[in-house]
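Colleague: Have a look at this fold, sequence not included:
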C-alpha cells in the first residue's frame, strides 16, 4: 500500500507535448521508471551503470569522445557539447586519463541523480515521494506527459517490428537494454525475433558503440554477481 506525494515544484513548468530527439540518457531514464507513479523498476546499482554508459554514449554519438578496442578513452579536438550535462561529463572525463571501465564505474555513482536533475530542470518529470508501509520511502520521478514516457519503447518496438534500420542512438539504447536484460520488459514483448533484431542492429553500430554496450553488460553482470554473494 502506498501513496504518491508530490515534492516541491520544479523551477521550470511541466513539459507537455512531444519530446523527440531527446538525449540518450533521458530516454533510458524514462524506460526504467513506471509511468503511473515514477517508481524506479531497476536495482539502483544497475540503473547507475546503464545511465553512466548512456552519458558516455551521448558524448560518443556526438563525436566528443572516442573509445578504442583496448577501452582507451580519447577526446577529439572539437567544440564541447552545448548541452550542460554532456559538457559537465566531458569535463570530468578530460580531467584525468583513465580507461573506459574506470570512468563507467566512477560515473555510475552519480549518473542517476545527474540525469534525474536534468529531467526535472527541463520539466519532463516531477519528483515524487512514494510512502510505503513497512519500507523506507523512495523518491520517484513521475512523467509530466505519459505519451513522452511511452515514446522511446514505442518507437524502438515499431522500428524493430517493421524491420527498419535503427539510427546509432537507438542502437545504443537497445544495446544498453540488452546489457541489463531489460529489453523484453521495456518492449513489452517476448518475441524472440525482436530480441534477435535488436542484437543484429547493435552489430551494425560503430565500434565505440558496440564496445560501450559490451562494457556495460560486463559491469552489470559483475554488479549482479556481487549482490548474490
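Modeller: Everything's here; your move. Computed from a prediction, not measured in an experiment: that's the story for all the values here.
Colleague: For the rest of this, base every contact and every neighbour count on C-alpha atoms.
Modeller: OK.
Colleague: Would you mind finding the longest helix in this structure?
Modeller: Longest helix in the chain by number of residues, with DSSP state H as the criterion: helix 207-228.
Colleague: what distance separates that helix from the middle of the whole chain?
Modeller: Helix 207-228 sits 14 Å away from the centroid of its parent chain (C-alpha atoms, centre = their mean, to the nearest Å).
Colleague: Which of the residues in that helix are classified as buried?
Modeller: 208, 209, 210, 211, 212, 213, 214, 215, 216, 217, 219, 220 (16 or more other C-alpha atoms under 10 Å).
Colleague: hold the first one in mind and look at this next one:
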C-alpha cells in the first residue's frame, strides 16, 4: 500500500501504489485520462513493478530484474505478475518488463479497480453518435484529493517524504504530469524530487523511474 498519502476512510486503505497512479492520471469527475495511452501505460507498468519491489519480491540490479522472494503476494494482480517473471528462466532488462507489462497495463488496472469497487464502467456519448467507455471513480471527491495529497507529501506536509510517495511522484514526473500535479509548487517539488529520488531506498525504485522516463522518450521519438 502507498504510505504517506492518507486521507482517512476506507478509500485510502484500499489503494495500492499503481491504483494511486491510475487515479492521479485520470480526471476525477469524468474518468478520462490526463495522459496519452503510451505515457499512461508505461507509468502503470512501472507502478506495478514498484509494488513488487516494495513488497520485497523483486530487486533491480545493473538494470536487470531479479526475484528475491517467490512467496505469492496477497494481491491477485501482483501474484499474476510475479508468476510471469518467475516463469522466465533468466533475468531481463527492466525496460523489457516495463514494455511487456505496459501492453496490458490499462486492462490489468481497470480489472483490479473494478474488483476493488473503486471505479465503475460507463459509456459516454460522443459526437456523431459515437460512444466511448470510461472508468469513473465511485467517489470523485476522494479521487480529486489524490494529486493534492501527493503535492502536500512532496512539500513535507506529513513530515519527511516516504520512498513510496517519492517513487509515485517520480512516475508522475517521468510521464510528464508533474507540472499539472504540483501546479505553482512545480519548480520546488521537481528540485526536491531530483535531489532525493536517486538516493531511494531501495535503489530499485529510482531504476524503475529511469526506465519509464527513457521508454516514454524513446516511444515518442519513434
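Modeller: Perfect, thanks for sending it. Computed from a prediction, not measured in an experiment: that's the story for all the values here.
Colleague: Can you name every helix or strand that the longest helix of the first structure contacts?
Modeller: Packed against helix 207-228 of the first structure by the contact rule (3 or more C-alpha pairs under 8 Å, 6 or more residues apart in numbering; DSSP states H and E) you find helix 44-61, strand 66-67, helix 168-179, helix 192-203.
Colleague: hmm, try it at 6 Å
Modeller: Packed against helix 207-228 of the first structure by the contact rule (3 or more C-alpha pairs under 6 Å, 6 or more residues apart in numbering; DSSP states H and E) you find helix 168-179.
Colleague: which residues in the second structure does whatever helix or strand comes next after the helix it packs on match up with?
Modeller: Going down the chain from helix 168-179 of the first structure, the next helix or strand is helix 183-187, by DSSP states H and E. Aligned using TM-score structural alignment, helix 183-187 of the first structure spans residues 178-182 in the second structure.
Colleague: The matching stretch vs the first structure, average offset?
Modeller: In the superposition with the first structure, the average deviation recorded for stretch 178-182 of the second structure is 1.6 Å (mean C-alpha distance after the TM-score superposition for the first structure).
Colleague: can you list contacts of that stretch?
Modeller: Stretch 178-182 of the second structure is contacted by residues 147, 151, 172, 186 when judged by C-alpha atoms under 6 Å, 6 or more residues apart in numbering.
Colleague: try it again with 7 Å
Modeller: 147, 151, 172, 186, 189 (C-alpha atoms under 7 Å, 6 or more residues apart in numbering).
Colleague: count of residues packed around the counterpart of the second one in the first structure?
Modeller: Translated: residue 151 of the second structure. With TM-score structural alignment as the criterion, residue 151 of the second structure lines up with residue 157 in the first structure. The local packing of residue 157 of the first structure (other C-alpha atoms under 10 Å) involves 20 other residues.
Colleague: What angle do helix 168-179 and the helix or strand containing residue 157 of the first structure make with each other?
Modeller: Element membership of residue 157 of the first structure [criterion: DSSP H and E] is helix 146-161. Helix 146-161 of the first structure runs at 90 degrees relative to helix 168-179, counting by axes from the mean of the first three to the mean of the last three C-alpha atoms, to 10 degrees.
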